[in-house]
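S.K.: sequence first, predicted model second:
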Amino acid sequence: MASLAKAPKNRAVRDAVHRHEHLSKQGLLERAFSFAFRGLVYAQIWEDPEVDLEALAITPDCHVVTIASGGCNVLSYLTANPAAITAVDLNTAHIALGKLKLAAARHLPDHAAFHRFFGEANRPDNIDAYRNYVAPHLDETSRRYWEGRGLIGKRRISGFSKGFYKRGLLGGFIGAAHLVAKLYGIDPRIILQAKTIEEQRQIFETKLAPVFDKKFVRWLTDQPASLFGLGIPPAQYVALAGDDPEGISAVLKQRLEKLACDFALADNYFAWQAFGRGYGEGPAASLPPYLKPANYQAVVDRVDRVEVRHANMCDYLESMPDASLDRYILLDAQDWMTDEVLTRLWTGITRTARPGARVLFRTAAAPTLLPGRVPDAILDRWEYRAEESLDYTRRDRSAIYGGVHLYVFKG
């Protein structure tokens, strides 16, 4: 999921999200959304890195540029051995999280400590590890963020001792969803007891699916502000609701069904995050690529190839030379953009793209949103891989997007 900004760059948030007069209903929603994005949004990114790695086909000479978000995928891309990764973001909390992960990869003593910090993220000894190994190597801005206090008065770094994946706007949304389900006598964790995909589907259909038919739940999901925690701004909410004639509740039910039923739990850490609020423990744990023991040394050896920048993607592209970049990951940020901003973005992408460059992005609704909005003179230089995109959409384990889209530069 893409992210926005916190002061002093909150003007970039307004530019990205605000499309209506501030006293209109839509304008008020847009301003409430940008206010909600002033802190940590995603403790974990919700784009499937295994689908990304297949679609991107990264080679050792590739310079990858991506929106940072929670930083998980940035480190996971290192497993493909790119020459360089530049991660940009406007959200200062996400920048601080990305830099924390880089410092931890460089300076924690071993995989056990690294896994304990980010795989479990709920152990008091993580705070000692931060003080002894990580904090001395953080830049001042990131260290000030982690050692500063959040809204409840506790230091932000303390989240890694008590369940970091319950933090952030998305963590709060998942917690609220669990609470609503429990009001109807359903604990979402029940699905984690399933041993087969067939059992997963049975539990979903008998326990979880009926919750979406409750009058209160249907009313709640009809309120655009209720989905801010999923990172869905008002404009994206409209696109998402249009994916099913029965409205947003039906769309959310379909997406949760895919998350719950289409992939074995052992292979889907997104399901563990949604239903169990973590990655699980011991042999049953399901992990993103950067946390798997087999990938640890590669991540550590290549971590210096990553640069994290507090910057706007368009501004970054405009600072780069012609034909200098190879892979672009835009998450779902384009769903929020006006035609003018989309054209600026794709002008920068096209100018900086080397032959064979690839662009990967996601959309809340199913179709690609570029035709008719970006000039043909630009899009004609790109090949849309329609069949591959449908396949990637089907196999994206995070399950929350309507479409995963791949474009390849023709030159």
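M.R.: All right, it came through fine.

S.K.: rest of the way, CA atoms for contacts and neighbours
M.R.: Fine.

S.K.: in this structure D125 contacts S161, no?
M.R.: Yes: between D125 and S161 there is a contact at 7.2 Å, judged by Cα atoms under 8 Å.

S.K.: E383 should be in a helix, yeah?
M.R.: No: using DSSP: H, G, I helix; E, B strand; the rest coil, the assignment for E383 is strand, not a helix.

S.K.: D244 touches A250, doesn't it?
M.R.: Yes: between D244 and A250 there is a contact under Cα under 8 Å: 6.7 Å.

S.K.: okay, now the one to match up with it:
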Amino acid sequence: MFTRAFSGLVYPQIWEDPVVDMAALALKADDHVVAIASGSCNVLSYLTAAPIRVSAVDLNGAHIALGRLKLAALGRMTDYSTFRRFFGAADRRENVAFYDGEIAPHLDAVSRGYWEGRGLGGRRRINLFANGFYRYGLLGRFIGTGHLLARLLGGNPRAMLAARDLAEQRQLYDRHLAPMFERRLVRWLVRQPASLYGLGIPPAQYKALAADGEDGILGALRLRLERLACGFDLKDNYFAQQAFGRRYGEGADAALPPYLQPQNFETVKARAGAVGYRQSAITAFLEDQPAKSCDAYVLLDAQDWMNDADLTALWSQITRTAKPGARVIFRTAADERLLPGRVPAAILDQWRYDEARSRDLCRQDRSAIYGGFHLYTLPGQAA
């Protein structure tokens, strides 16, 4: 069921904070970054840090098509307002017309086939950008279902957006969201692993979350939602705005991912040619790379899904391809180290784990949904 659920578009927006990523990676000119693509918000946001080269890989063909759509759009768009309308608002008919007239002729055949193919409703997938793109995909629909369930049970997630400060955020959370966890239906639902597939939680992650705290999976989800709702100013947190409003904010001061911020448009556009996409597992991609050719690795939470043999194969290739001073970042659903005892010490001991820095960065992550953020560095100085 999980594999089937993940066969189409999953993440219209990636749920890892790129500001935290860039603080950990300390990117510099000419770095080669290998990153799991997902929704590509982070891949493009990294371009704001330095003129780097990014290899974006993903097993999911829909995510690759989304990334290539963004690159093709950047190549054809000459003004920020068009870019913001397409990938920020993502709910205007003009977006489809712009795709047909300007983007489609310059898009690769596979990606064009995806966007011009028909979805479950019988319409071309590119029409999602005329109807609120971020409400779709597995995650978008999951959030929409959560809103519906909350309203049926007397809550209103959208009410969170009326908060003027952190104190009001706490009051609205206590009124509209916290009581949901006491409802018998909600408690039953979160005990069903399949009900959380829309959050991108596979069975292995579900088990880790269930063991991460005294109140099991219910307690873990309650703490993550409370942190999202109360831990950061909602006006500055586009993750919370997507969770509670199902869209990005409007206006010149709206919170947006770095790649969508107006001051970064020209930089992202100029550097987008240094991003390449490949549909592949990250280990297989690294097997094709020369030794000591990569400076940074962004693994998202993919290792939560791997067994010991998969982890060992991945870290063998990371270690082979890493330059001295290379950085690896990833997240875990639970507050756990994950790798010790599962990856052979002969490999892992070559890397330095910065526990204090990792915990500090985890606290700064505005997406608020992970239990751990992890930073590993290969000692030495790059040539």
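M.R.: In hand now; what should we look at? Note that the structure is a prediction, hence the values are computed from the model and not measured.

S.K.: which non-adjacent residue is nearest G403 of structure 1?
M.R.: Closest residue in space to G403 of structure 1, ignoring its immediate chain neighbours: A366 at 4.4 Å, by Cα to Cα, 6 or more residues apart in numbering.

S.K.: against E199 of structure 1, how distant is the one you found?
M.R.: 28 Å (Cα to Cα, to the nearest Å).

S.K.: neighbour count for the two, which is higher?
M.R.: A366 (18 against 15; other Cα atoms under 10 Å).

S.K.: and that one, what's its match in structure 2?
M.R.: Matched by TM-score structural alignment, A366 of structure 1 corresponds to D335 in structure 2.

S.K.: wait, doesn't that match sit right on G371?
M.R.: Yes: between D335 of structure 2 and G371 there is a contact at 4.4 Å, judged by Cα under 8 Å.

S.K.: isn't there a helix covering R397 of structure 1?
M.R.: No: per three-state DSSP, R397 of structure 1 lies outside any helix segment and is coil.

S.K.: ok, it - contacts?
M.R.: Counting by Cα atoms under 8 Å, 6 or more residues apart in numbering, R397 of structure 1 touches D48, L259, F263, N268, F270.

S.K.: the third one - how many residues pack around it?
M.R.: Other residues within reach of F263 of structure 1 by the criterion other Cα under 10 Å amount to 19.

S.K.: identify the residue nearest the aligned residue in structure 2 for it in space, chain neighbours excluded?
M.R.: Superposed on structure 2 with TM-score structural alignment, F263 of structure 1 falls opposite F232. Leaving out its chain neighbours, the residue that sits closest to F232 of structure 2 by Cα to Cα, 6+ apart is R366, at 6.8 Å.

S.K.: the one you found -> structure 1?
M.R.: Under the alignment (TM-score structural alignment), R366 of structure 2 pairs with R397 in structure 1.

S.K.: follow-up on the earlier one: I'd assumed E168 was in contact with the match of F263 of structure 1.
M.R.: No: counting by Cα under 8 Å, F232 of structure 2 does not reach E168; the two are 11.9 Å apart.

S.K.: now do the SS call for the residue lying closest to G411 of structure 1 once chain neighbours are set aside.
M.R.: Nearest non-adjacent residue to G411 of structure 1, counting by Cα to Cα, 6+ apart: P355, 5.4 Å away. The three-state label given to P355 of structure 1 by three-state DSSP is strand.

S.K.: counterpart of P355 of structure 1 over in structure 2?
M.R.: Per TM-score structural alignment, P355 of structure 1 is aligned with P324.
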